[in-house]
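Enquirer: Give me coordinates for this.
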Amino acid sequence: MNKKKIRGVAFFFGISLAGLVFAQAYPSKPISLVVPQTAGGTNDIVARLMAPAFGEAIGSSVIVENKPGAGGNIGTQGVARAPKDGYTLLLTINSAQAINPALYKNPGFDPINDFIPVYYIGATPYVLVSPPGSPYKTLAEVVAAAKRKPGELSYASAGNGTISHLLGAMLNTSAGIDMQHIPYKGVAPAINDVLGGQVPLAFASLPSALNYIKAGKLQAIAISSAKRSSAAPEIPTIAETYPDCVGEVWVALFAPIGTPAAVVKKIQSAMDKVMASPEVREKLAAQGLDLSPVTPSRLVTLLKDELAKWVKIVKASGAQLD
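Expert: All right, here's what the predicted structure looks like:
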């Protein structure tokens, strides 16, 4: 087949000849998997669990890079401005992609127009935790204490405007209480201060807290999903008492807009192999992730739905960052 015919076939499938040739050579160097949050959070845990399998499937080394700052804006901006060649990818969570545009006047990126949704990985709830020996073992005890002393009971979160912050605001509204929010720069320092007794409560993603819970270092009070988690079915949901208090974190892979379609397809094919691996699925499920499949087109709809949902919650909470 001559070049003219190849070009015609390539454009018929929406792929330029240059992009097709580039994709044939891709990948020829290491791939950077940017996590726009600190180590120890949900997407960091997911990235490090799946990176070796992703590298093997796609035929290159995969380097996980934590680039935190401004609630995830710094790392997300960096990927949006990176070369559109498939060598810089974003593994992020919905709080950065769906909440930050409502929380920040100028987050520095457009979650819809700056990124290609490449692959949805899974979702997991948050869990309200307290240290061992705490009098707060159940949600009823937390609410009762907060009602006895309005404004005195506090909870830690991974930062202003994160889902862990807004879940506390939602619980305040649902239960008619006034817990005080204490923001941290990431989930790990928040958990550390709960472990040390400096803060009585925290909302943390289930993957970031589960090992502490299983080791008896944290008490699990309730989780934020609509139904109980298969990874920890003994933990009740907040929704069992307050049905409107539901929020989960999902993890997905994005590429900068303009990345060649053939390269995106290669990444998706590699991720299909990763997510078909029983070993990888077992490790992710053990962290509390629901691995129900979501197509890239459905991921766009999910992101738009989340943007609409969280802008209302952010507005009601009064949270706003410059």
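Enquirer: going forward, measure contacts and count neighbours with C-alpha atoms only.
Expert: OK.
Enquirer: Any buried residues in stretch 309-322, and which?
Expert: Going by neighbour count (16 or more other C-alpha atoms under 10 Å), the buried part of stretch 309-322 is 310-311, 313-314, 317, 319.
Enquirer: And for stretch 99-116?
Expert: Buried residues in stretch 99-116, counted by 16+ other C-alpha under 10 Å: 99-104, 107, 109, 111, 114-116.
Enquirer: what would the residues you listed look like in CSV with distance to residue 167 and secondary structure?
Expert: Shown next, in CSV, are the buried residues of stretch 99-116 (distance: C-alpha to C-alpha, whole Å; DSSP: H, G, I helix; E, B strand; the rest coil):
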residue, distance to residue 167, secondary structure
99, 12, helix
100, 15, helix
101, 18, helix
102, 16, helix
103, 15, helix
104, 18, strand
107, 21, coil
109, 24, coil
111, 22, coil
114, 28, coil
115, 27, strand
116, 28, strand
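Enquirer: Proceed likewise with the subsequent sequence, for comparison:
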Amino acid sequence: MPLATRRTVLSAAAALTASAARAQERYPSRPVQIIVPWAPGGSTDILARTLAEPLRLSLGQPVLVENRSGASGNIGSLAVARAAPDGHTLLFGSMSTHAMNEALLKEMPFHGANDFSPIALLAYVLNTVVIHPSVPANTMAEFVAYCRANPGKVAYASAGAGSTNHICAAMLARMAGIEMVHVPYRGGAPAVLDTVSGQTQMLVSAGTQTLEHVRAGRLRLLAVTEGRRSTLLPDVPTVAETIPGYEMAVWYGAMGPRGMALDLVTRLNGEINRALALPAVRDRMSAIGVEVANMSAAEFAAVLRDDAQKWPGVIRDIGITPADA
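Expert: Predicted structure coming up:
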């Protein structure tokens, strides 16, 4: 290559690199949109709105939260999957949408792990096993023994066939070798209310829905479903302490469209983790049973990938099919 031509090529390459760097430095160049694929008022929505202000301050642009609910979280998630991978459209999604829907819905418009750029694991939702006080059990071991002695007598509520609390309870029954009756409802609120009233006797659900009733004595807390005891309830055992191998850790994560630049993902990961570490944010989330996390983007990507591989098989093994859901 002639010397003059080589210099021209190198100069052009340097200019492109500098231009890309300047564009990256200017991020964000307009408001950042966080899409929550669920209705307003849920814990994912609360988390997004709690983080919006500290992120606005650190990013220097408005951070707008938009709820796009429907299709088990797929409508909002698909909108992000189709967005430009420039960091201006983000998703605050959940394990159910990205690791479970594939096995629960007959058609999926995206792949939960492959069609997104994992940015940060946001939080774990405290997930509780509760029973009506009329059930003669104070521990998970006593509850399992009671169910074995009374097959089919205990009915468990859920927010609907294929919901996370359905999967939790069905998996518990299968691993413990007990028989319970599933009573699906149209949403979590009626499932909780009927368990409180004694129409159903057992429920596995987020602490945001159950702990108020536990404190009032209307429900009895037996265990949490995570693989380790929660820092929010350190004296409450895990299900796995009675049923080895049982684990359901429900997480929320920040994601962008597939193809986001690594330096942009890294920057957003740092900004989000700094916001999550703020005492006001931690206290706000702890009050509703949500334990904030701190992971690199690579660590979150591994969690997402592992769960997307794990849960479809588990769901099939416990007999929940897309037709049921």
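Enquirer: and residue 35 of the second structure, what helix or strand is that in?
Expert: Assigned by DSSP states H and E, residue 35 of the second structure falls within strand 32-36.
Enquirer: buried stuff in that strand?
Expert: Applying 16+ other C-alpha under 10 Å to strand 32-36 of the second structure flags 32-36 as buried.
Enquirer: ok, so of the residues you listed, who is nearest residue 138 of the second structure?
Expert: Minimum distance to residue 138 of the second structure across the buried residues of strand 32-36 of the second structure is 37.4 Å, recorded for residue 36 (C-alpha to C-alpha).
Enquirer: my guess is that closest one meets residue 91, correct?
Expert: Yes - counting by C-alpha atoms under 8 Å, residue 36 of the second structure does reach residue 91; the two are 6.2 Å apart.
Enquirer: Identify the contacts common to these two.
Expert: Common contacts of residue 36 of the second structure and residue 91 (C-alpha atoms under 8 Å, 6 or more residues apart in numbering): residue 76.
Enquirer: And residue 31 of the first structure, how far from residue 24 of the first structure?
Expert: 16 Å (C-alpha to C-alpha, to the nearest Å).
Enquirer: go on, residue 17 of the first structure?
Expert: In this view, residue 17 of the first structure and residue 24 of the first structure are 11 Å apart by C-alpha to C-alpha.
Enquirer: Residue 115 of the first structure too?
Expert: Taking C-alpha to C-alpha, one finds residue 115 of the first structure at 22 Å from residue 24 of the first structure.
Enquirer: still on that earlier bit, other residues contacting the strand holding residue 35 of the second structure?
Expert: Residues contacting strand 32-36 of the second structure (C-alpha under 8 Å, 6+ apart): 44-45, 48, 61-69, 76-77, 80, 87-93.
Enquirer: Show me which of those residues are buried.
Expert: 44-45, 48, 61-66, 68-69, 76-77, 80, 87-93.
Enquirer: Which members of the residues you listed are positioned in helices?
Expert: Among those, the ones falling in helices (DSSP state H) are 44-45, 48, 76-77, 80.
Enquirer: pretty sure residue 170 of the second structure contacts residue 318?
Expert: Yes - between residue 170 of the second structure and residue 318 a contact is recorded at 6.5 Å, counting by C-alpha under 8 Å.
Enquirer: could you pull out the strands for the stretch 101-250 of the first structure?
Expert: With strands called from DSSP state E, counting those that start in this stretch, the stretch 101-250 of the first structure shows them at 115-130, 154-157, 180-183, 201-205, 219-223, 248-256.
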